[in-house]
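Student: Sequence and predicted structure below; questions after.
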Amino acid sequence: MKGKTLKYIVLLATITVAGVLALQFFFLRNSYDNSEKQFRESTTIALKEVAWQLLAANGAVANFDSIAPVELITNSYYVVTTDALIDFELLKFHLMEELKKHQIYTDFEFAVNNPVTGHLEQKTLITARGEEQPSNYTFPEGKNPDTFYFAVHFPDRSPYFHSRLSVWYLFTGLLVVVILFFGYTLSVIIRQRQLSQIQKNFINNLTHELKTPISSIALSAKVISDEQILKTPKRLFEYARIIQDQNARMSKNVEKVLNLASLEKSKVFLNLEKIELEHFFEEVTKSFRHTNAGKKATVQLNLPHQKIFLVADKFHFTNLVLNILENSVKYCEKKPIIHVDTHQLKNKLLIHFTDNGIGISKKYRKKIFTRFYRVPTGNVHNVKGFGLGLDYVRKIAKAHKWKIKVDDNPEGGSIFTLIISKKI
C-alpha cells in the first residue's frame, strides 16, 4: 500500500468516525431534550391531578377551571395553586400516587404554604424508595404568600433520565468500544507499515554494507591468485591487508546483528560494579582513538576534578559510550570534535556528549533510538551502518534505569545527554 493511499484511508476513516460520533451525540442530546420535555409534561399533568384531588376533597372542583394550578419556576421546581385548604397527609399520598402513575421514580421535596404566616412549612423529602425525611431545601417563596399552594422540588432527576436514556447509553458505549478497536487496528496497520519500511531500509543497508567488503575480498583474492604477484611482494602484502581489513569490517557488521538478536531474545543481565567516572572515560577515549572512527576525531574530556562514582555494567557502559562517539563521527562533514562533560543536579548525574556534526532534525530525534531506523538520506549511502547503534544505547540505558535524549547544539551538531538517576 502506497503512502498516499494510506494517508487518504486514514483521513477518510477519521472523518467517518468523527461524523458517526457527532451523529450519535446529536441523537443522544436530542433524546435528552425529549426526556426533559417529557419530564416537564408528565410532572405538570401529575401535579394538576394532585390539585384536582385536593379540590375534590374540599368540594371545590368548580374553582379548578378558574385557576392555573401548576407554575413551572425552574426545570426542577414547581408551584401548585389550589385556592383551597391543603391537608398535608392527603397531599403526600396523592403526590406519591400520581408521580408513580406517571413513572416518575425519583426523589422529590414538597412544602405547604401557610397563608397566615406567608411561609412554606412542613418541608418533607420523599425518596424514590418511598422513605420520608425532613427536607433541608430552601424553598423560594411564592408570588402570592396569602393563597393556598404547595411547592414541589426534584433535587435529582438523573434516575428518571437514566431510565429513559439507558438504551442510548448502551449504543453509545458500544460505539465507543468499536471505535477504540478500529483505532487500535488502524494504529497496528500503520506501525506494521512503518516497521516494513524500516526493515526494507535495513535490508538495503545490510546488502550495501556486505556487498562492498565481499567485492573487495573477491577482487583482492583474484589479484593474489595470479603468480605474477609474487614478483611484487609489497603489492601482495597490500592486497592481503585489504582482505584482512574487509574481513574484519564484515565480521564487525555481522557481530552487530548477532548482538542485537541476542538482546532481543533475552533480558539484559548487568554485571554491576562501582566505576570512577574520570578514569573510566580516560580508558574509553584511549580505546576509541585506536578505532578507524577515533583516528579522525578529537575527544575533549571536561570532567570535574572531584571523583564521581556510579554503579554500572562496565562492559555495556563502555559500548554505550563508544556507540555515541562513533555515531558523532559518522554524521560529521568536517573534523569531528566531541566534548564530554558532566553536570550534577540533586540526585541525578547528566553526561553530555556534544559534537559538531550535521545535527538531527527535530522530527527525527525520537525515532533515531528505534531499531533499524536511520535518518532518511535518499539513495545516498555515504554513512555506513544499520541503525543498530543508538537502539543498543537505548536498551542499555533502559536496563540501567537511565534515560537518553538528544538536543540541538546551538553551535551546530547534536548534544546527547545520558541522565543517570542512581549514583553513589
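Tutor: Yep, that arrived.

Student: From now on I want contacts and neighbour counts done on CA atoms only, so please keep to that.
Tutor: Fine.

Student: any idea how far Lys274 lies from Asn319?
Tutor: Distance, Lys274 to Asn319, by Cα to Cα, to the nearest Å: 17 Å.

Student: of those two, who's got more company?
Tutor: Between Lys274 and Asn319, Asn319 has the larger neighbour count (other Cα atoms under 10 Å), namely 16 against 13.

Student: how deep is Asn271 tucked in, by neighbour count?
Tutor: 11.

Student: So it is in contact with Asp313, correct?
Tutor: Yes: contact criterion Cα atoms under 8 Å: Asn271 and Asp313 qualify, at 5.0 Å.

Student: got the end-to-end distance for stretch 259-274?
Tutor: 25 Å.

Student: buried set for that stretch?
Tutor: For stretch 259-274, burial by neighbour count (16 or more other Cα atoms under 10 Å) applies to Leu260.

Student: Now do that stretch: distance to the chain's middle.
Tutor: 28 Å (Cα atoms, centre = their mean, to the nearest Å).

Student: One more: stretch 165-183?
Tutor: With Cα atoms, centre = their mean, you get 21 Å for stretch 165-183.

Student: ok, and what's touching that stretch?
Tutor: Stretch 165-183 is contacted from outside by 17, 24, 28, 31-32, using Cα atoms under 8 Å, 6 or more residues apart in numbering.

Student: change it to 7 Å
Tutor: 24, 28 (Cα atoms under 7 Å, 6 or more residues apart in numbering).

Student: In it, which residues are buried?
Tutor: 165, 168, 172, 175, 179, 183.

Student: go on, stretch 380-389?
Tutor: Going by 16+ other Cα under 10 Å, stretch 380-389 has these buried residues: 385-389.

Student: Quick one: the strands in the stretch 51-200 of the chain, in order.
Tutor: 70-74, 77-81, 108-114, 119-126, 132-134, 149-153 (DSSP state E, counting those that start in this stretch).

Student: any idea how far the third one is from the chain center?
Tutor: The reference is to strand 108-114. Its chain's C-alpha centre and that of strand 108-114 lie 52 Å apart, by Cα atoms, centre = their mean.

Student: tell me which strands and helices that strand is in contact with?
Tutor: Here strand 108-114 touches strand 119-126, strand 149-153, going by 3 or more Cα pairs under 7 Å, 6 or more residues apart in numbering; DSSP states H and E.

Student: Presented hereafter is structure B, for comparison with structure A:
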Amino acid sequence: MRRSLVIFYALLIYAMAELVWWGYMLVHLQPRRFAMIMGEGSMFVLVFAVGAYYMHTSMKKERKLIEQKRNFLLSVTHELKSPLASIKILLQTIQKRDLSKAQILDFIDKSLLDVERLDDMVENMLLAAKIENSSYTFPKAQFNLSALVDSIVNRLQITKCDCNQQIINAEIEPKIEITGDKFALTSVVTNLVENAVKYSKPCTAVEVKLFSKNDRIFLQVADHGIGISDSEKTRIFDKFYRVGSEDTRNTKGTGLGLYIVKEVLDKHQASIRVKDNRPSGSVFEVVFA
C-alpha cells in the first residue's frame, strides 16, 4: 500500500508538471489564445484535483481497512489461544493430579466458562459475516425479553470481587415481551454487558436496567470504566473499530461487538446511543419503539 501511494504521488507530480509545460508552450506559440488556454487548463486542473483527492481518500481508507483487518486477525488469534490454553491446563491438571471432587467440579466450571467465551466469539464472527453478505434474514417471533436479559446477566455474573473481576447489578422489569430475532438480540445484550465488564476497573459494578416507559422498552448498560471521548462516539459502531490506539489498547476484543449491536438494532427499528456516565464511564441506552 505504501508503494502504491508513492507511485500515485509521483504520477500526480509528473502529470501536473506536464500540464504546466504544455500550457506554457501553447501560450508561447499562440499568445492570442491565452484566455482560452487558461480557462480550459483551469478546468482540467480542477477536474484532475478533484479526482486525485477522491483517489487519495479512497487509498487512505483502504490502507486503514487493511490495518484494521490485520489487527483483527491478531486479536482473534489471541482471543482463541487464551481460553484454549486455560482449558488445556485445567484438563491436564485434572488428568495428572489426584484432586478432590470439589476441585474437579471447580475446574470443570472454569473450563465451561472458557468454552462459553469461545462460543460467544465464534457466534459474533459468524453473525458479522452473515450481516455483511446479507445472508441473514433476522427471523422474528415474540419472546420474553426480561427472561433473556436475566439469563445473560446470570451467565456473565461474577459474585466474588477478586482481582480483575466485576459485579453486575441488574434491575429488570418482569414480563416485558418483544417481537424480534431472539438469537440476534441475545448477541446484542451479551456484547453490551461484556463490553461494560471488559472496560471497567476491577471490582467496579456494572449496572444493567430493563424497563418500559410510554409504550417503549429501554435497555441501559452502564459502566464506570475508561469512558469514550466525544470524537470516538460516532465511530465505535464501525466494523473492527476499537476505542483507543493499537499501541495503548490493552483490553481484549475483536472490534465486532458494537458493529453487530448497531446492525441488529437497525433491523429491529431500535436506536442506540452512548452517553457519559458520572463520575466516569459510559452508558449505552437501547430504545425499542
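Tutor: Yes, it's here. Here the structure is a predicted model, which is why all the values come from computation and not from measurement.

Student: who wins for proximity to Tyr364 of the first structure among the strands of the stretch 51-200 of the first structure?
Tutor: The minimum distance between Tyr364 of the first structure and the strands of the stretch 51-200 of the first structure falls on strand 70-74, with 57.7 Å, by Cα to Cα.

Student: Where in the second structure does that closest one align, residue-wise?
Tutor: Against the second structure, there is no aligned range for strand 70-74 of the first structure (TM-score structural alignment).

Student: who's in contact with that strand?
Tutor: Taking Cα under 7 Å, 6+ apart as the rule, strand 70-74 of the first structure contacts 44, 47-48, 78-81.

Student: now the angle between strand 149-153 and that strand, please.
Tutor: 40 degrees (axes from the mean of the first three to the mean of the last three Cα atoms, to 10 degrees).

Student: Could you say which helix or strand holds Asn191 of the second structure?
Tutor: helix 182-198 (DSSP states H and E).

Student: in whichever helix or strand comes after that helix, what's buried?
Tutor: As assigned by DSSP H and E, the chain's next helix or strand after helix 182-198 of the second structure is strand 205-213. For strand 205-213 of the second structure, a neighbour-count test (16+ other Cα under 10 Å) marks 205-211 as buried.

Student: returning to what we had before: out of the strands of the stretch 51-200 of the first structure, nearest to Ile358 of the first structure?
Tutor: strand 70-74 (68.5 Å).

Student: Next, the buried residues of the closest one.
Tutor: Quick answer for strand 70-74 of the first structure (16+ other Cα under 10 Å): Val70.

Student: From the chain's centroid, how far away is that strand?
Tutor: Counting by Cα atoms, centre = their mean, strand 70-74 of the first structure comes out at 48 Å from the chain centroid.

Student: repeat for stretch 178-188 of the second structure
Tutor: For stretch 178-188 of the second structure, the distance to the chain centre is 18 Å (Cα atoms, centre = their mean).

Student: Touching that stretch from outside, list them.
Tutor: Here stretch 178-188 of the second structure has contacts from 138-145, 261, 264, 268, using Cα under 7 Å, 6+ apart.

Student: can you redo these as a markdown table with distance to Asn71 of the second structure and secondary structure?
Tutor: As requested, the contacts of stretch 178-188 of the second structure are exported to a markdown table (distance: Cα to Cα, whole Å; DSSP: H, G, I helix; E, B strand; the rest coil):
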| residue | distance to Asn71 of the second structure | secondary structure |
| --- | --- | --- |
| Phe138 | 29 | coil |
| Pro139 | 32 | coil |
| Lys140 | 34 | coil |
| Ala141 | 37 | strand |
| Gln142 | 38 | strand |
| Phe143 | 37 | strand |
| Asn144 | 38 | strand |
| Leu145 | 34 | helix |
| Val261 | 20 | helix |
| Val264 | 24 | helix |
| His268 | 30 | coil |
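
Student: quick one: which of the residues you listed is nearest Leu80 of the second structure?
Tutor: Closest to Leu80 of the second structure, out of all of the contacts of stretch 178-188 of the second structure and judged by Cα to Cα, is Val261, at 21.6 Å.

Student: show me what contacts the equivalent of the closest one over in the first structure?
Tutor: Correspondence of Val261 of the second structure to the first structure, assessed by TM-score structural alignment: Val393. Contacts were defined as Cα under 7 Å, 6+ apart; by that measure Val393 of the first structure touches Leu320.

Student: switch to 8 Å and redo it
Tutor: With Cα under 8 Å, 6+ apart, Val393 of the first structure has these contacts: 320, 323-324, 369.

Student: ditto for Met125 of the second structure
Tutor: Listed by Cα under 8 Å, 6+ apart, the contact partners of Met125 of the second structure are Leu256.

Student: Map it across to the first structure for me.
Tutor: In the first structure, Met125 of the second structure lands on Val257 (TM-score structural alignment).

Student: What of Val193 of the second structure?
Tutor: Val193 of the second structure maps onto Leu325 in the first structure, by TM-score structural alignment.

Student: Can you show me the helices along the second structure?
Tutor: 2-29, 34-96, 101-132, 145-156, 182-198, 230-233, 257-267 (DSSP state H).

Student: what's the distance between Gly23 of the second structure and Ile37 of the second structure?
Tutor: 7 Å.

Student: Please apply the same query to Glu207 of the second structure.
Tutor: 69 Å.

Student: do the same with Arg278 of the second structure
Tutor: Distance from Arg278 of the second structure to Ile37 of the second structure, by Cα to Cα: 63 Å.
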